[in-house]
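S.K.: I'll drop the sequence and a predicted model, then ask my questions.
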Amino acid sequence: MRTKYLLLFFVLTTGVFCAQEKVMSAAEIVTFKKQVETTSKATNTIKSDFVQYKHMDFLENDIETSGQLAFKAPGLVKWEYTKPFKYSVIFKEDKLLINDGGTKSKVDIGSSKMFKKLNELIVNSVRGSMFNDSDFDISYSTMNKFNKAVFTPKDKKMAGYIASFELLFDKNDAAVLEVKMVEPSSDFTRIVFSKRVVNSDIPDAVFNN
């Protein structure tokens, strides 16, 4: 009997949560995009904690890592992982600067159209300014506290790396709360931001490897 009630509760609550997400109307999309663009233009720097969940079907549990993000307009981004290991990745002037526990390396991504596009995608997703990108089909939905935009690559080569790119926005201030990158295999990486600080001073030295 208890199992039946638990199953009934699960079905009912799942239905309620699913029903909360609905497709945006044309008018809602226009309003939402304006809100995001206004927030993006007013954002010069971002500091934020993050937790990253790497989901792979063959693993029972997601791989969880955490750290801090630093962003400085127009295109400097640093992902600094602190748990369970120390590792940093910096996107800077068409270069990818990596520091793996003290072992440093540099990758030129400017010569590769694919990696340059992925870099732009990451930078713009952090800032929330990617709605005019003609390389994606974009769908919009809304929930009680969040707005969601899902970007599906039109380019077949890019689609071989990313099946979709999902952004979750706070309804109040249009800040990006979550980023989800779904691979063609359906494995995905989900990044959840917290303790976000906007427009504080971030020295350029932060983005040195």
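M.R.: Okay, I see it. Numbers count the residues shown, from 1 in each chain.
S.K.: alpha carbons only for contacts and neighbour counts from here, please
M.R.: OK.
S.K.: now do the same contact list for Val51.
M.R.: In this structure, Val51 makes contact with Glu64, Thr65, Ser66, Gly67, Ile191, Val192, Phe193, judged by Cα atoms under 8 Å, 6 or more residues apart in numbering.
S.K.: ok, structure two:
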Amino acid sequence: MATSVAVVDYGMGNLRSVAKAIEHVAPRASVRVTANAAEIAAADRVVVPGQGAMPDCMRELTERHLRDAVIRAATEKPFLGICVGLQMLFGHAEEGDVMGLGVLSGRVPRFPQAAMVAVDGSRLKVPHMGWNQVQQVGTHPHPLWDGIADETRFYFVHSYYVEPQDATCIAGSTTHGISFTSAIACDNLFAVQFHPEKSAQAGLRLLENFMHWQP
């Protein structure tokens, strides 16, 4: 029986490009872009992509009655969060002064302007946009990093980042003026600040690893 994947549609994010990338790496999977809570609950795996502002994201999740479905998926089955799909898992977000889903403890601050200085003294821009290295964190490489070299470059677009309370869930870090968490892993949940669907072969490999992952 084909593995079913729900790509959560809350009106934001590169839904189609994420779905197409998953179909490319797992052609036998049944991939559905959906805003139906029952379909999310029934799926074997759940992906929550995202881009845009946290206040809009949280409002749309609520209005589409998807909050509980996403929280359950993040605690019960293989779950991949992307960009805002990572940020929403935490608590207070500075963007719009809103609360996330609170699946994980921590906050979502904006890059501090005073720290946006490169090694050569030049100013760094916010949003952090473009290719940047991800340092893999942890004593044992996470299964989603399989076949992906440490310090591989992925594509980022964001002005805010997550600060997890529990450092043991940090699976990747990246430097843009400051060192920030760019990937988290906790039990059945993996989430990244970068966009694997825009990150060429490394991004496709991460998505393929997710489809084979048995947490």
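M.R.: Arrived safely. Since the structure is predicted, the reported quantities are computational estimates derived from the model, not experimental observations.
S.K.: can you calculate the TM-score here?
M.R.: Comparing the two superposed chains by TM-score structural alignment, normalised by the length of the first structure, the resulting TM-score equals 0.26, with 100 aligned residues with a Cα RMSD of 6.1 Å.
S.K.: could you dump the contacts of Val51 of the first structure to CSV with neighbour count?
M.R.: Output for the contacts of Val51 of the first structure, formatted as CSV (neighbours: other Cα atoms under 10 Å):
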residue, neighbour count
Glu64, 15
Thr65, 17
Ser66, 21
Gly67, 20
Ile191, 19
Val192, 17
Phe193, 21
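S.K.: now do the helices in the second structure.
M.R.: Counting by DSSP state H, the segments of the second structure that form helices are 15-25, 37-42, 54-63, 67-76, 84-87, 200-212.
S.K.: nearest to Gly106 of the second structure, out of the ones you listed?
M.R.: When the helices of the second structure are compared by Cα to Cα, helix 84-87 sits nearest Gly106 of the second structure, at 9.6 Å.
S.K.: what's that closest one packed up against?
M.R.: With contacts defined as 3 or more Cα pairs under 8 Å, 6 or more residues apart in numbering; DSSP states H and E, the packing partners of helix 84-87 of the second structure are strand 189-192.
S.K.: just the helices of the second structure: most buried one?
M.R.: helix 84-87 (a mean of 26; mean count of other Cα atoms under 10 Å).
S.K.: so which of the helices of the second structure is nearest Thr175 of the second structure?
M.R.: Nearest to Thr175 of the second structure among those is helix 84-87; the distance by Cα to Cα comes to 17.5 Å.
S.K.: how about the secondary structure of Lys157 of the first structure?
M.R.: Lys157 of the first structure falls in the helix class when you classify it by DSSP: H, G, I helix; E, B strand; the rest coil.
S.K.: and it, how far from Asn99 of the first structure?
M.R.: Remark: distance between Lys157 of the first structure and Asn99 of the first structure (Cα to Cα, to the nearest Å) = 28 Å.
S.K.: returning to that earlier point: list just the nearest of the contacts of Val51 of the first structure to Val36 of the first structure.
M.R.: Checking the contacts of Val51 of the first structure against Val36 of the first structure with Cα to Cα, the nearest one is Phe193 at 16.7 Å.
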